[in-house]
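J.: All I have is the shape, not the residue letters:
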């Protein structure tokens, strides 16, 4: 018999697989339950809706950016600002690359998009969270004297995360080619460029 944890994990795995292959708009809870080997009623024991399930897929099955940002805001650690920014950029690029194919179909269905936004508000999450967290980390570095006192941390955070999202969008676009530059090189170059503008 499946334990509650394994059932929940099977549901998340099935949801990610279906959302990635046929898109969020076309994925139903009935299909997810079937793919997870459980009843739809069992799915609803863990997740109130498809929208809530999608948020958990983003948070638990894709490259994790949030925990790193919270950790760095609390304690930047021994690495340099450039090293921290490179790791943030690497994870952000991988997250956006993984999430774009799943989330793209949201924009084709205004009702689904509205429900998704409502669910993110209810769960206290959304695309502004990493932006705010990165800006908070940069403010902590500014307070520590490792970033210029006049640095606009909101703009720097938007530049870094925006570049990561743009990279994922361009290369996931129909007819787009996979990036020639490996993600590690991209992240390091982006970190150097952002730091050139705000570094102490």
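T.: Cool, got the structure. Predicted model only: the values in this text are computed from it and were never measured.
J.: use CA for all of it now, contacts and neighbours both
T.: OK.
J.: Now do the longest helix belonging to the chain: which elements does it pack against?
T.: Of all segments of type helix in the chain, defined using DSSP state H, the longest is helix 81-103. Here helix 81-103 is seen to pack against helix 4-22, helix 66-74, helix 153-172, helix 183-198 when contacts are counted using 3 or more C-alpha pairs under 8 Å, 6 or more residues apart in numbering; DSSP states H and E.
J.: Try it again at 10 Å.
T.: helix 4-22, helix 50-61, helix 66-74, helix 128-143, helix 153-172, helix 183-198 (3 or more C-alpha pairs under 10 Å, 6 or more residues apart in numbering; DSSP states H and E).
J.: right, so of the ones you listed, which gets closest to residue 42?
T.: When the helices and strands packed on helix 81-103 are ranked by proximity to residue 42, the top entry is helix 4-22, at 8.4 Å, counting by C-alpha to C-alpha.
J.: So which other helices or strands are in contact with the closest one?
T.: Packed next to helix 4-22, using 3+ C-alpha pairs under 10 Å, 6+ apart, are helix 29-36, helix 40-46, helix 50-61, helix 81-103.
J.: on that earlier part again, just put the helices and strands packed on helix 81-103 in CSV and tack on mean neighbour count and distance to residue 38.
T.: As requested, the helices and strands packed on helix 81-103 are arranged in CSV below (neighbours: other C-alpha atoms under 10 Å; distance: least, C-alpha to C-alpha, whole Å):
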stretch, mean neighbour count, distance to residue 38
helix 4-22, 18, 8
helix 50-61, 19, 15
helix 66-74, 16, 30
helix 128-143, 20, 33
helix 153-172, 18, 32
helix 183-198, 17, 37
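J.: wait, which of these is closest to residue 41?
T.: Checking the helices and strands packed on helix 81-103 against residue 41 by C-alpha to C-alpha gives helix 4-22 as the closest, at 11.9 Å.
J.: Quick one: distance of the closest one to the chain centre.
T.: Here the centre of mass of C-alpha atoms in helix 4-22, compared against the chain's by C-alpha atoms, centre = their mean, to the nearest Å, lies 17 Å away.
J.: also this one, for the comparison:
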């Protein structure tokens, strides 16, 4: 049952990320997942419920790397690893990243509850960790929320604007060397801004 449910969510992700909620039909989801429409409705009551299921699963996966930031983590190493994992997620889940972006651009009509509860709770908790690092002199002065927003924006750009990157550089996240180059540069840009300045 779990395998079939995941097959439906995988098929829906592929379609929703290309055509959006309103441009995708239940019939297309069922056909792509290899199940009947009746069978799909056994697992989900509506297309909107499938969509929320896709986004909720995505949000959980998307937040996994953030959960790893703990108070006893070395902040520079921990944030550097967070950046690396976020770019890797953009590489391995580009459709998921684009769908999440599309939902946000539309005002998060079906995901707002998740954003205001589970996402807010996690981000607020990690903001406290970052504040504690700053107070202990392990990081330069930085607003935790703006740091997190900046990491999200820079790392997800590689999935959400892949066509732009390809047009400008004729490469992208399919190229292992480009992934390493992108990771190193984003880490340098962000981490150099976080280091404690001597005498500052």
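T.: Received it, and whenever you're ready, just let me know what you need. The structure presented is a predicted model; accordingly, all values stated were derived computationally and were not measured.
J.: Dump the helices and strands packed on helix 4-22 of structure 1 into JSON lines; add distance to residue 115 of structure 1 as well.
T.: Rendered in JSON lines, the data for the helices and strands packed on helix 4-22 of structure 1 read as follows (distance: least, C-alpha to C-alpha, whole Å):
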{"stretch": "helix 29-36", "distance to residue 115 of structure 1": "15"}
{"stretch": "helix 40-46", "distance to residue 115 of structure 1": "17"}
{"stretch": "helix 50-61", "distance to residue 115 of structure 1": "7"}
{"stretch": "helix 81-103", "distance to residue 115 of structure 1": "13"}
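J.: picking up where we left off before, between the helices and strands packed on helix 81-103 of structure 1, which one is nearest to residue 93 of structure 1?
T.: Nearest of those (C-alpha to C-alpha): helix 153-172, 4.6 Å.
J.: average offset between the closest one and structure 2?
T.: Helix 153-172 of structure 1 differs from its equivalent in structure 2 by a mean of 2.3 Å after superposition (mean C-alpha distance after the TM-score superposition for structure 1).
J.: Pull the distance from that helix to the chain's centre.
T.: Here helix 153-172 of structure 1 shows a centroid-to-chain-centroid distance of 12 Å under the convention C-alpha atoms, centre = their mean.
J.: Likewise for stretch 178-191 of structure 2?
T.: On the basis of C-alpha atoms, centre = their mean, the separation between the geometric centre of stretch 178-191 of structure 2 and that of its chain is 17 Å.
J.: For the aligned residue in structure 2 for residue 156 of structure 1, list the residues it contacts.
T.: With TM-score structural alignment as the matching criterion, the partner of residue 156 of structure 1 in structure 2 is residue 147. Counting by C-alpha atoms under 10 Å, 6 or more residues apart in numbering, residue 147 of structure 2 makes contact with 79, 127, 130, 153, 190, 193-194.
J.: same thing with residue 80 of structure 2?
T.: For residue 80 of structure 2, the contacting residues are 74, 86, 183-184, 186-188, 190-191, taking C-alpha under 10 Å, 6+ apart as the criterion.
J.: which of the contacts of residue 147 of structure 2 does structure 1 keep?
T.: Checking these against structure 1 (both residues aligned by TM-score structural alignment, their matches' C-alpha atoms under 10 Å), the contacts still present are 127, 130, 153, 190, 193-194.
J.: of those residues, closest to residue 55 of structure 2?
T.: residue 153 (18.3 Å).
J.: How much space separates residue 47 of structure 2 from residue 12 of structure 2?
T.: Here the distance between residue 47 of structure 2 and residue 12 of structure 2 works out to 9 Å (C-alpha to C-alpha, to the nearest Å).
J.: one step back: out of the contacts of residue 147 of structure 2, what pair is the most spread apart?
T.: Those two in the contacts of residue 147 of structure 2 that are separated most widely, counting by C-alpha to C-alpha, are 130 and 153, at 18.3 Å.
J.: How about the contacts made by the spatially most central residue of structure 1?
T.: In structure 1, the residue lying closest to the centroid (C-alpha atoms, centre = their mean) is residue 95, at 4.5 Å. Contact analysis of residue 95 of structure 1 by C-alpha under 10 Å, 6+ apart lists 58-59, 61-65, 89, 164-165, 168.
J.: Swap in 7 Å and give it another go.
T.: Residues touching residue 95 of structure 1, when contacts are defined by C-alpha atoms under 7 Å, 6 or more residues apart in numbering, comprise 62-64.
J.: Please report how far it lies from residue 64 of structure 1.
T.: Taking C-alpha to C-alpha as the measure, residue 95 of structure 1 and residue 64 of structure 1 are separated by 7 Å.
J.: same question, residue 33 of structure 1
T.: From residue 33 of structure 1 across to residue 64 of structure 1, the span is 25 Å (C-alpha to C-alpha).
J.: okay, those two: which has more neighbours?
T.: When residue 33 of structure 1 is set against residue 64 and neighbours are counted by other C-alpha atoms under 10 Å, the residue ahead is residue 33, at 22 against 16.
J.: Looking for the alignment partner of that one in structure 2.
T.: Matched to structure 2 by TM-score structural alignment, residue 33 of structure 1 sits across from residue 30.
J.: what's the span of stretch 104-122 of structure 2 from first residue to last?
T.: Taking C-alpha to C-alpha, the first and last residues of stretch 104-122 of structure 2 lie 18 Å apart.
J.: Equivalent analysis for stretch 21-36 of structure 1, please.
T.: From the first residue to the last, stretch 21-36 of structure 1 extends over 15 Å; the measure is C-alpha to C-alpha.
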